[in-house]
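*Asks:* Below is the sequence, then the predicted model.
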Amino acid sequence: MIGKRIMLLCLAPILFLGGCLNLLSNDSPQTENEDGVKDRPSDFYESVLTYTGDGYFLPYGGKAEKAEDQYKEEVIKATKDYIKKEYKTDIEVHNLVGNQGGYTVFFESKGRLHFYSTAIVPIDFREKRVKTESVWTLEGEVEKG
């Protein structure tokens, strides 16, 4: 009985450290692109500075996702006009993500004041119309950027 306990006490740290050693190894498959920057595998988190909204989805956005080609240009124009009017800033739109009532638009500012943010563009799917007068951003999000 005592022999089993001693063996268990000796074996437990070895098994524990054996599992942790895998975390310490730097064998992650990284490759260099043409700029000499190492690309991370796809299962790592994306940097906030380079994230453009790709791969992002919202619940109940299926209807908008299916109709993206139909509304894309008008949604982009409505977003650019709204940000230009409200914040006097030019932007570049990176991605449109369908939401329940329209699109969430990921964008990046151009010029000296540089930030990333999102805007929400509502769509009336019954009338098949972009509600350009109702574009909005989350309170304080653009200002924080």
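*Replies:* Alright, I've got the coordinates.

*Asks:* hey, let's count contacts and neighbours off CA atoms from now on
*Replies:* Noted.

*Asks:* ok, so what distance separates the spatially most central residue of the chain from residue 139?
*Replies:* In the chain, the C-alpha nearest the mean C-alpha coordinate belongs to residue 53, at 3.8 Å (Cα atoms, centre = their mean). Applying Cα to Cα, to the nearest Å, the value for residue 53 to residue 139 is 19 Å.

*Asks:* what's the answer for residue 76, then?
*Replies:* Residue 76 is 20 Å from residue 139, by Cα to Cα.

*Asks:* ok, those two, which is more surrounded?
*Replies:* residue 76 (22 against 8; other Cα atoms under 10 Å).

*Asks:* Can you say which helix or strand has the more buried one in it?
*Replies:* Using DSSP states H and E, residue 76 falls within helix 68-87.

*Asks:* Of all the residues in that helix, which ones are buried?
*Replies:* 68, 71, 74, 75, 76, 78, 79, 80, 81, 82, 83 (16 or more other Cα atoms under 10 Å).

*Asks:* what's the nearest residue to the third one if we skip its chain neighbours?
*Replies:* Which is residue 74. Distances taken as Cα to Cα, 6 or more residues apart in numbering place residue 130 nearest to residue 74, at 7.0 Å, with adjacent residues excluded.

*Asks:* Quick check: that neighbour vs residue 18, distance?
*Replies:* Distance, residue 130 to residue 18, using Cα to Cα: 58 Å.

*Asks:* neighbour-wise, which of the two wins?
*Replies:* A side-by-side neighbour count of residue 130 and residue 18, using other Cα under 10 Å, places residue 130 first with 20 against 11.

*Asks:* let's bring in a second model and compare:
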Amino acid sequence: MRIKRVFLLIGVSTFLGGCSSLFRDSEEEHIQKVYIRVQDYTGEEYRQPFGKQTGKIAEANRDVIEEATIKYFQETYKTDVKVHNMVGVLKGVKVFAESIGEPHFYTYAYVQIQDNKVLTHLIGAEDYVVQGAIQGGLYHMIFEEEFRKLDRYLESLAEEGRVTGITKEALQNAGGRGFMTPYYFINMRSAEEAIKPVYDLYLRDPDASNKELRNAYEESLFDAENLFINIQLFMSDKGAEPSEEIFNRVTKDLEEMSGIPKATYSFTLNDNLIQRETSEGSKENSFSREFPNEIIRE
């Protein structure tokens, strides 16, 4: 009986060990299915709910949708764009576009699809989204030197080899957040008054010079709590956890650096993985400095 009990215990232990291995393999497979290394992410994996069928219809009518999108941004926002990606959504398609030249920004429009037909005459966009994208691009234009300093700093961090940003392809195919670089994007509230005269001048005269745009800026009306620079970095090495040391160093630098753009800064440091279908990098293990504790530079 003692021998039987020993063999029974060995069998149970082996079974549980095998289950543990199966669970571990299943978890790893799930992670690989949901996430991808940020260096490998192109944004082509981006998806929206209920968009499989409309996505197929959109792809079959790509030329027509591209033409309608380019015309829409030219007529509505006096801006030339190029189309990068089309993602099916419920009853339509989300069209990701990038401005040509300056102001530079990424945005999107929607084209309706009904009864398997593409209705390009019903193309539209969320006006506050596009307006904010253009205003962010204009803000970057007129404070070029300040942004150059911020860019050099973030690029120097990447050159150290421990952190990285998202790829240019991901910006093009799944960005749409206005002025964007691999390391940050700009967005602003509609309440930001200082940039409005610049935006109005741009719509009246898209060829206005940088100097003319800068002169239109109402600096006395600027409120840093209406303009946001959202910085997001990833660890470079596969499997690396977000570094608290790097997070603290960058946070301190953003608080103390001189000559960078006036804005409210948020900062998130992620591990090496990004969600395939949502393009989200933030997770439970990420370090974040964000609302209501952002870094305000005035």
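*Replies:* The structure has been received and is ready for your questions. What you are looking at is a predicted structure, and each value in this text was computed from that prediction instead of being measured.

*Asks:* Kindly provide the TM-score of these chains.
*Replies:* Once superposed, the chains reach a TM-score of 0.60 (TM-score structural alignment, normalised by the length of structure 1), with 99 aligned residues with a Cα RMSD of 2.4 Å.

*Asks:* Counterpart of the residue nearest to residue 74 of structure 1 over in structure 2?
*Replies:* Mapped onto structure 2 by TM-score structural alignment, residue 130 of structure 1 lines up with residue 118.

*Asks:* Residue 60 is in contact with its match, correct?
*Replies:* No - using Cα atoms under 8 Å as the test, residue 118 of structure 2 is too far from residue 60 to be in contact (9.9 Å).

*Asks:* circling back: ok but the match of residue 130 of structure 1 is inside a strand, no?
*Replies:* Yes - counting by DSSP: H, G, I helix; E, B strand; the rest coil, residue 118 of structure 2 is found in a strand.

*Asks:* I'd like the distance between it and residue 69 of structure 2.
*Replies:* When residue 118 of structure 2 is compared with residue 69 of structure 2 (using Cα to Cα), they lie 13 Å apart.

*Asks:* What does residue 86 of structure 1 correspond to in structure 2?
*Replies:* That one, residue 86 of structure 1, aligns with residue 76 by TM-score structural alignment.

*Asks:* roughly how far apart are its match and residue 246 of structure 2?
*Replies:* For residue 76 of structure 2 relative to residue 246 of structure 2 (Cα to Cα), the value is 43 Å.

*Asks:* Please tell me how far the strand or helix carrying residue 16 of structure 2 is from the chain's geometric centre.
*Replies:* Taking DSSP H and E as the definition, residue 16 of structure 2 sits inside helix 2-34. In terms of Cα atoms, centre = their mean, to the nearest Å, the gap separating the centre of helix 2-34 of structure 2 from the centre of its chain is 40 Å.

*Asks:* Now the element after it, going C-ward?
*Replies:* Next in sequence after helix 2-34 of structure 2, counting helices and strands by DSSP H and E, comes strand 35-37.

*Asks:* and that following strand, how far out from the chain's middle?
*Replies:* 15 Å.

*Asks:* How about stretch 91-100 of structure 1?
*Replies:* Centre-to-centre, stretch 91-100 of structure 1 and its host chain are 11 Å apart (Cα atoms, centre = their mean).

*Asks:* Sort out which residues of that stretch are buried, please.
*Replies:* The neighbour-count check on stretch 91-100 of structure 1 (16+ other Cα under 10 Å) flags 91, 93, 94, 95, 96, 97, 98, 99, 100 as buried.

*Asks:* can you redo those residues as CSV with secondary structure and distance to residue 32 of structure 1?
*Replies:* Converted to CSV, the buried residues of stretch 91-100 of structure 1 look like this (DSSP: H, G, I helix; E, B strand; the rest coil; distance: Cα to Cα, whole Å):
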residue, secondary structure, distance to residue 32 of structure 1
91, strand, 30
93, strand, 28
94, strand, 24
95, strand, 26
96, strand, 29
97, strand, 30
98, strand, 33
99, strand, 36
100, coil, 39
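
*Asks:* Pick out the most distant pair among those.
*Replies:* Within those, 91 and 100 form the most distant pair, 24.2 Å apart (Cα to Cα).

*Asks:* what about the strands in the stretch 51-200 of structure 2?
*Replies:* With strands called from DSSP state E, counting those that start in this stretch, the stretch 51-200 of structure 2 shows them at 81-89, 92-99, 106-114, 117-124, 163-164, 184-188.

*Asks:* Can you convert those into a markdown table and add a column each for distance to residue 36 of structure 2?
*Replies:* Shown next, in a markdown table, are the strands of the stretch 51-200 of structure 2 (distance: least, Cα to Cα, whole Å):
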| stretch | distance to residue 36 of structure 2 |
| --- | --- |
| strand 81-89 | 19 |
| strand 92-99 | 21 |
| strand 106-114 | 23 |
| strand 117-124 | 32 |
| strand 163-164 | 14 |
| strand 184-188 | 20 |
